[in-house]
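> Attaching a predicted model along with its sequence, questions to come.
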Amino acid sequence: MKDFPDPRGARPAARIHAPPAAFGIDGLIAIAVGVTIVACLYFARAVLIPITLAILLSFLVAPLANALGRLKLGHVASVLAAVVISVSVIGMLGAVIATQLTDLAAGMPRYQATIERKMDAAHSLTIGKLNRLAGAAGQALQRATIEPPQAQQPRDASSRATVHAPAAVPVEVREPVPTPFELARRVLSPVISPLETAFIVFVVMVVILLQRDDLRDRAIRLFGSRDLHRTTTVMDEAARRLSRYFVSQLGLKAGVGVVIGTGLFFIGVPSPILWGILAALLRLVPYVGIWISATLATALAAAVSPGWTMAIWSLALFVTIELVVGQVVEPLLYGRSTGLSPFSVVVAAIFWSWIWGPIGLILSTPLTLCLLVLGRHVRRLEFLDVLLGDQPALTPIENFYQRALAGDPDEAIEQAEALLRERSLSAYYDEVAIKGLQLAANDVARGSVTAVQLARIEATTNDLVDGLDSYEDSMPAPQATEDDWSAAGPMPPAAAAAGMPHALRTTPTDATNATDEERGSDTNAAASRVLCIPGRGPLDPLATTILLQLLGKHGFAARALPHEAASRASIESLDADDVGTICILYLQIDGIPSHLRYLVRRIRARLPDVSIVVGLWAAQDTEKWSADLQSAMGADCYASSLQEVLAACRRIEVTQQDPGLAIVNG
């Protein structure tokens, strides 16, 4: 059977639903810790912003330092050379931006006439037209109404006295002439703070690159010394994939900037290098950054050209590039996704911009990605993966159970059809439907499922079985798997090839090619007739319905009787003389219940020649429990899945046709 890839590692396929605990001291502590962390992020932003920038930049510079280290430059020399190269590139970009801004500012007076003419045209087409309409409406209203004569108000002595009041004496306040030191302070004060932050960032980045092995060892000792191997593997893999992700993002944004700058150059927009760099930088702002740069470049194109052709071509360039990058390049580069849900990206942008301002808005996606990596690898932070990741919040098993509780068979069938592209029908029933029914059986045993919900579960499951009746129980054609970065975390292990062992495999053609005439006798014909009896649980008949469908697809003549048909009062009238195999199915069973043992004994005494297969999905999935069950009950075969039940029925059929073969316990 093909496993479901689970990006959360050891997350169980089906949770055992314990009674809900009250909101106690643990919840209060978690809330207090969360509030404290947010407060620290806000009030300590002057310290945390440079450190965070340094850590993220270290992910970008680390591959360059590693490449220089492979040239035998030494660790310290490689780090310093990588930092010098990075600073040089940033300085060169700053010089280019300053030059382009100077050229753009020098050319703005030439565009003033074009801008005024287009503004007048836009004004006349919008506000001017509205003013003309409003004036015409006012004149029509004035003609339709009678204006009363306005009485002249006499001037009194006080008003005349006010006119001849003396004027106030003006007072002028002059500031002293600033000294050269004050002028230098006014000019340099806006520049000193960014320079200080940049200096701190590069110093911390150099320290991180020089001491990264020591910092890694200290982090391992602090967070994961009890499981040294796993912690080391997780940290190395997460750091490697995060570095690869950031470098790929840098290359992609640089490529977008080059393409946009080249396109604007051929269109004729002034300062195309500036707009290419601006597009690459603003693309760090999720969703809206690229459109901000597109709006500015399009506005400049409209100001430069007397017509609107240049503006239209500029906007079309941005739209085309963004669609190609977002829909083609990024899926090819990162696989299906980077791991972040669109909703979490928007919320993270709002949160980080509130905490750290514009720097937080730019860093929101990388920071959220780092939090998601922690959620993928640290069990106590798994809630981050659920809140921020794009993986389904519910497993297919939980999703099936939730749809069954809601009474929505259409979505359950849609999910099943999607899963059947990669697995057989019996594998889907074993991996999803049966386990989902087990969750329901656990809730029924706890008394948390009402009668209405139980009826919905039964109706939804029956509709699901009917909806999947057209599918054959065979493996679909293999499809090429697609790479998925999974939020820059370790890739989930590749699922093993689905299917049962060769000795247990059956296909519909194997079963249907043999007819009763080919078997040659009534005894052989009875071997292909199966009677299914559900257990005492309220959902055991649903498992029997599923098994009946699978048996029919494998060529068996199967029918079902209720559990009461094998009771002490009804066992003598059990109509099963023409069957060769009886299947008993229990979804939920604990230990070795006496009622199951006596049920097998009654059937054995009533039909001594019939083979009995017991299907159990018990919590004690151990070899010792299976051996104890075999010795206590005396059935012919025991199975823990529908596929094993089918294989057991096939072996019994073959054995009854050839008595020389022995039945091997499943």
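Yep, it's here.

> C-alpha from now on. contacts and neighbour counts both.
Will do.

> The stretch 151-300 of the chain: strands as residue ranges?
Counting by DSSP state E, counting those that start in this stretch, the stretch 151-300 of the chain has no strands at all.

> Spatially nearest residue to the spatially most central residue of the chain, not counting backbone neighbours?
Centroid-nearest residue in the chain: Asp390, 0.8 Å away (criterion: C-alpha atoms, centre = their mean). Distances taken as C-alpha to C-alpha, 6 or more residues apart in numbering put Ser341 closest to Asp390, at 4.3 Å, once the chain neighbours are dropped.

> Spell out the residue ranges of the helices in the stretch 1-150 of the chain.
Secondary structure of the stretch 1-150 of the chain (DSSP state H, counting those that start in this stretch): helices at 25-43, 45-69, 75-107, 112-125, 127-144.

> And those helices: which comes nearest Leu646?
With respect to Leu646, and counting by C-alpha to C-alpha, the nearest of the helices of the stretch 1-150 of the chain is helix 25-43 at 47.7 Å.

> Which elements pack onto that closest one?
Judged by 3 or more C-alpha pairs under 8 Å, 6 or more residues apart in numbering; DSSP states H and E, helix 25-43 is in contact with helix 342-377.

> What residues sit buried inside the helix it packs on?
Neighbour counts over helix 342-377 (16 or more other C-alpha atoms under 10 Å) mark 344-345, 348-349, 351-353, 355-356, 360-377 as buried.

> same thing with stretch 75-89?
His75, Ser78, Val79, Ala81, Ala82, Val83, Ser86.

> do the same with stretch 275-287
Quick answer for stretch 275-287 (16+ other C-alpha under 10 Å): Trp275, Gly276, Ile277, Leu278, Ala279, Ala280, Leu281, Leu282, Arg283, Leu284, Val285, Pro286.

> Can you tell me the element Pro306 falls in?
Secondary-structure assignment from DSSP states H and E places Pro306 in no helical or strand segment.

> Contacts only, for it.
Thr114 (C-alpha atoms under 8 Å, 6 or more residues apart in numbering).

> now do the one 5 residues further on
Listed by C-alpha under 8 Å, 6+ apart, the contact set of Ala311 reads Thr298, Ala299, Leu300, Ala301, Ala302, Ser305.

> okay, pairing it with this:
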Amino acid sequence: MTGLFVLALFYTMYFLRPVLLPVVLGLMLSYLFRPVVRAMAKMGVNPHVGAAILLVSLVALIGYGVSYLATPAAGWLEKAPYGLQQMQRKLLPLKKPMEKMAAASGEIEKLTAPEASGVASPVVEVRQNRMSDVLYGRTPEFFISTVLLLILLYFLLAYDAVFLGKVIKLMPTLKDKKRAVSIAHEIAAHVSKYLLTITLINIGLGIAVGSVVGFMGLSNPIMWGTMVALLNFVPYLGALTGIICMTIGAVLSFDNLGYAMAFPAVYLFIATIEGNFITPYVMGRSLTLNPVIILLSLTFWGWMWGIAGIILAVPILAAFKIFCAHIEEMEPIAEFLS
């Protein structure tokens, strides 16, 4: 029965992802921005007004950022066909040894291949989803999910105290009510601290990498810094993707292949310092996560919800660990995830 329940739960989570994705993302963003709304409330701003101001500012900032970065991003895409020809020419010295290896591999396959049986081999066609399909599905679903996210985020921020009060009323005894308030406040504080710290670290990493590559001569350093900051929300895979993108961009921008390789090397160096020294020092042991569990979480949520699942995998895991750490019966799970 337990196995059937787990399978049914996974199927439901996959089937309802257009609804669950904005809900989970809204919860995470509410933890991130809740301190801002509370700070505004201490200054005399009504939470409803504060939440509205925050959301309008957030949408305006994202809109400005997209419009500002759209032009350089489109420029890179326009010169991509010509750039691929340049890359082939620059990588030609490395191509010849690879061709020899491929030819040798082909000869080995001929020697070890079974005799032809006259039966045609089946053709396997791999269909790749478009990015929009992986993230949310069709465009209407993306639009609906975005609107739902904004509405949900507003109510979570504006009615924070109301929701907590409703939960407290469900507790049967005064002791349970006090325990629920304590746990809720501690979990909210730690999750907010985690998300805010990670966000600031990623912004710092983006500024550092963007500044260095801009000083070295790579065009559009703000675009590269933004890319680095956003990709760093996905541990390991994000940095790997960023290094590949920067390698391509540097090879397209500079004739000297050796100098072009210095850009991904600098990115890798700064990201290594951040991942192995800065983040563990700032976060502390209580908020660090097991790397193996992180990879498993990325795999699971990526399979479940696509790119959006990969982005949310670590925040979900961190929130679950913090929740377990504040429930006495679940403390061993929190220790295992550390």
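Ah, there it is. The structure displayed is predicted, hence computed values, not measured ones.

> quick one on the thing from earlier: among the buried residues of stretch 275-287 of structure 1, name the ones in helices.
The members of the buried residues of stretch 275-287 of structure 1 that map onto helices under DSSP state H are Trp275, Gly276, Ile277, Leu278, Ala279, Ala280, Leu281, Leu282.

> Next, the angle from the single longest helix found in structure 2 to helix 17-42.
Counting residues, the longest helix found in structure 2 (DSSP H) is helix 174-216. With axes from the mean of the first three to the mean of the last three C-alpha atoms, to 10 degrees as the basis, helix 174-216 of structure 2 and helix 17-42 are set at 100 degrees to each other.

> which secondary structure elements does helix 174-216 of structure 2 contact?
Using 3+ C-alpha pairs under 8 Å, 6+ apart, helix 174-216 of structure 2 sits against helix 17-42, helix 160-169, helix 221-231, helix 262-273, helix 279-283, helix 291-325.

> that older thread, mind checking which of the helices of the stretch 1-150 of structure 1 is nearest Leu547 of structure 1?
Using C-alpha to C-alpha, these put helix 25-43 closest to Leu547 of structure 1, at 44.2 Å.

> Give the buried residues for that closest one.
Buried residues in helix 25-43 of structure 1 (16+ other C-alpha under 10 Å): Leu41.

> Mind listing residues that contact it?
Helix 25-43 of structure 1 has contacts (C-alpha under 8 Å, 6+ apart) with Leu48, Ile355, Trp356.

> and which of those is nearest to Val465 of structure 1?
Once C-alpha to C-alpha is applied, the member of these that ends up nearest Val465 of structure 1 is Ile355, at 51.8 Å.

> Looking for the alignment partner of the closest one in structure 2.
With TM-score structural alignment defining the correspondence, Ile355 of structure 1 maps onto Met304 in structure 2.

> Look up how far Leu21 of structure 2 lies from its match.
11 Å (C-alpha to C-alpha, to the nearest Å).

> Repeat that for Met216 of structure 2.
40 Å.

> ditto for Leu135 of structure 2
The value you get for Leu135 of structure 2 to Leu21 of structure 2, if C-alpha to C-alpha is used, is 10 Å.

> is it true that Val204 of structure 1 touches Ala54?
Yes - counting by C-alpha atoms under 8 Å, Val204 of structure 1 does reach Ala54; the two are 5.9 Å apart.

> More neighbours: these two, which one.
Neighbours were counted for Val204 of structure 1 and for Ala54 using other C-alpha atoms under 10 Å; Ala54 has more, 23 against 20.

> pretty sure that one contacts Ala198?
No - assessed by C-alpha under 8 Å, Ala54 of structure 1 is found out of contact with Ala198, at 9.3 Å.

> ok, Ala558 of structure 1 touching Cys532?
Yes - Ala558 of structure 1 is within contact range of Cys532, at 7.3 Å (criterion: C-alpha under 8 Å).

> intersection of neighbour lists for those two?
Common neighbours of Ala558 of structure 1 and Cys532 (criterion: C-alpha under 8 Å, 6+ apart): Leu548.

> Give me the more crowded residue out of those two.
Cys532 (24 against 20).

> Where does the helix or strand the more buried one falls within end up in structure 2?
Using DSSP H and E, Cys532 of structure 1 sits in strand 529-534. Alignment of strand 529-534 of structure 1 against structure 2: no match, by TM-score structural alignment.

> who are the neighbours of that strand, in terms of helices and strands?
Secondary-structure packing of strand 529-534 of structure 1 (3+ C-alpha pairs under 8 Å, 6+ apart): helix 540-553, strand 557-560, strand 581-586.

> Give me whichever of those is most buried.
With neighbours taken as mean count of other C-alpha atoms under 10 Å, those reach their highest mean count in strand 581-586, at a mean of 24.

> In structure 2, what range does the helix or strand following it match?
Counting by DSSP H and E, the next helix or strand C-terminal to strand 581-586 of structure 1 is helix 594-606. Counting by TM-score structural alignment, helix 594-606 of structure 1 falls onto no part of structure 2.

> got it, and stretch 53-63 of structure 1?
Against structure 2, stretch 53-63 of structure 1 falls on residues 25-35 (TM-score structural alignment).

> can you check stretch 247-258 of structure 1 too?
Stretch 247-258 of structure 1 maps onto residues 196-207 of structure 2, going by TM-score structural alignment.

> ok, average deviation of that stretch from structure 1?
Average distance, stretch 196-207 of structure 2 versus aligned residues of structure 1 after superposition (mean C-alpha distance after the TM-score superposition for structure 1): 0.9 Å.

> Okay, buried residues for that stretch please.
Across stretch 196-207 of structure 2, burial judged by 16+ other C-alpha under 10 Å covers Leu196, Thr197, Ile198, Thr199, Ile201, Asn202, Ile203, Gly204, Leu205, Gly206, Ile207.
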